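S.K.: could you work out the structure for the sequence below:
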Amino acid sequence: MFFILTTGPNRLVAPIHHKAMPVRLHDQDETRWLSAPLEEALTLAAPFPAQLVAVA
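M.R.: Prediction:
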């Protein structure tokens, strides 16, 4: 089983898919995501910065 957690799109993804984009964590947040209480972990589920994303 697997799942994909989505969030609102950043400005780069919005023209392609206006409703959502997959959550992508910053490398430094991976351990926090796995061990934090739910409310804290969900604060990490934010749109990934557009300047760090490439559309191919």
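S.K.: contacts, neighbours, all on C-alpha from now
M.R.: Will do.
S.K.: for burial, what's the neighbour tally of Leu42?
M.R.: Other residues near Leu42 number 11, with proximity taken as other C-alpha atoms under 10 Å.
S.K.: what is the burial count for Cys35?
M.R.: Rather than Cys, residue 35 is Ser. Ser35 is surrounded by 10 other residues when neighbours are defined as other C-alpha under 10 Å.
S.K.: who are the packing partners of the strand or helix carrying Glu39?
M.R.: Glu39 belongs to helix 38-42 when assigned by DSSP states H and E. Contacting helix 38-42 under the criterion 3 or more C-alpha pairs under 8 Å, 6 or more residues apart in numbering; DSSP states H and E are the following elements: helix 30-35.
S.K.: here is the second sequence; please produce its structure so I can put it next to the first one:
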Amino acid sequence: MKKVRNTVARLSIMGKGGVHDKTNKAKRRREKQSFKKQIRTKDFGPFCLCGL
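M.R.: Next comes the predicted model:
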């Protein structure tokens, strides 16, 4: 005997599919990192030998 399935429940699971975008937290973090990197390269150039 074939099992009767709830079609509504199946459709809600399928709603999770599709393109996986970065979260807003990840986007903000990346922007923050690139901004800090720009500041560092502007102040010290591409390489910083500050510890010597």
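S.K.: report the TM-score for the pair.
M.R.: For these two chains in superposition, a TM-score of 0.24 is obtained (TM-score structural alignment, normalised by the length of the second structure); 16 aligned residues with a C-alpha RMSD of 2.2 Å.
S.K.: just to revisit the earlier point, quick one: buried residues of the helix holding Glu39 of the first structure?
M.R.: By neighbour count on 16 or more other C-alpha atoms under 10 Å, the buried set for helix 38-42 of the first structure is empty.
S.K.: buried residues in the longest helix anywhere in the second structure?
M.R.: The residue-count maximum for a helix in the second structure (DSSP state H) belongs to helix 24-44. Neighbour-count burial for helix 24-44 of the second structure, with 16+ other C-alpha under 10 Å as criterion, is recorded at no position.
S.K.: run through who's touching the helix holding Glu39 of the first structure.
M.R.: Helix 38-42 of the first structure is contacted from outside by 32-34, using C-alpha atoms under 8 Å, 6 or more residues apart in numbering.
S.K.: quick one, which of those residues are buried?
M.R.: For the contacts of helix 38-42 of the first structure, buried by 16+ other C-alpha under 10 Å: Trp33.
S.K.: how about the contacts of helix 38-42 of the first structure in CSV, adding distance to Pro22 of the first structure?
M.R.: Supplementary listing: the contacts of helix 38-42 of the first structure in CSV, determined by distance: C-alpha to C-alpha, whole Å:
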residue, distance to Pro22 of the first structure
Arg32, 18
Trp33, 15
Leu34, 17
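S.K.: of the contacts of helix 38-42 of the first structure, which is the nearest to Met21 of the first structure?
M.R.: Comparing those against Met21 of the first structure with C-alpha to C-alpha places Trp33 closest, at 18.0 Å.
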